[in-house]
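>>> I'll drop the sequence and a predicted model, then ask my questions.
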Amino acid sequence: MLDYLACRGCPYETAFEIMEYVRVGKASAKRHTPPDTCFLPQHWDALQACGAEDWFLESCQKIEYLFPRGHGAAMADCLARLVWYAIHAPKESEAVFKKAAEQNGF
């Protein structure tokens, strides 16, 4: 979303504000009685100025929550490490997993 707006010429700060507003669900059409009031006036002006397409605006109104991209990347990195250890050191990783499961009550 941020990349889409930035590529269309929207200033980075404004694109970031719009992205965060949509990401946490504030632009969701379910929260607004008339769906055309989903965006703040300054966001709407910025979206019109950068030429955002109708499909993009409709998609933004359907989003109720988006997982932050940075957290998703960190989780993927963590998973890759876990898989590496499970393949290259299976006995040690199994012992660590069992200990962690016991400590967390699993």
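Yep, it's here.

>>> Could you use CA atoms for every contact and neighbour count after this?
Will do.

>>> Packing partners of the longest helix along the chain?
Counting residues, the longest helix found in the chain (DSSP state H) is helix 69-88. Helix 69-88 sits against helix 90-103, with contacts defined as 3 or more CA pairs under 8 Å, 6 or more residues apart in numbering; DSSP states H and E.

>>> okay, pairing it with this:
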Amino acid sequence: MDSRLISAAQIGCIDDLYALIHEDPYILETIDVVAFVNTPLHVASAFGNLSFAMETMNLKPSFARKLNTYGSSPLHLAIEEGQTRLTLELLKLDPDLVRLRGKEGTQTLFVM
């Protein structure tokens, strides 16, 4: 993934996301074809950047179901990092994400 896209996801800059899309309209599609990858949604979820995560989810809903090379989905990462609000918003957009199995077949466990 482009380092500028990683940085945009880490700091939550939606303007940078769209600047990169303007530069390369296939930037998100290129990421989506990789079977196991950290997507911008993974990064934003781990860093707690809610608005960036929701924007990414709207543009590429398939990212929510992707596992990274460690077997974690964006929801797994949000839970692991204690990003409660982001976790709830992801589940609001797609309640079935809670059934997504990660590494060793584990499902997400979210306790408030």
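Alright, I've got the coordinates. All values reported here derive from a predicted model rather than from experimental measurement.

>>> Once they're superposed, tell me the TM-score.
Put the two chains on top of each other and the TM-score (TM-score structural alignment, normalised by the length of the first structure) is 0.26; 50 aligned residues with a CA RMSD of 4.5 Å.

>>> what angle sits between the longest helix of the first structure and helix 90-103?
If you take axes from the mean of the first three to the mean of the last three CA atoms, to 10 degrees, helix 69-88 of the first structure sits at 130 degrees to helix 90-103.

>>> how close does Leu90 of the second structure get to Ile27 of the second structure?
Separation of Leu90 of the second structure from Ile27 of the second structure (CA to CA, to the nearest Å): 22 Å.

>>> Can you list the buried residues in the host helix or strand of Asp45 of the first structure?
Element membership of Asp45 of the first structure, judged by DSSP states H and E, is helix 41-50. For helix 41-50 of the first structure, burial by neighbour count (16 or more other CA atoms under 10 Å) applies to His43, Trp44, Ala46, Leu47.

>>> Surely the first one is in contact with Ile18?
Yes - using CA atoms under 8 Å, His43 of the first structure is in contact with Ile18, at 6.3 Å.

>>> still on that earlier bit, Leu90 and Ile27 of the second structure: which is more packed in?
Taking neighbours as other CA atoms under 10 Å, Leu90 of the second structure and Ile27 compare with Leu90 leading, 23 against 16.
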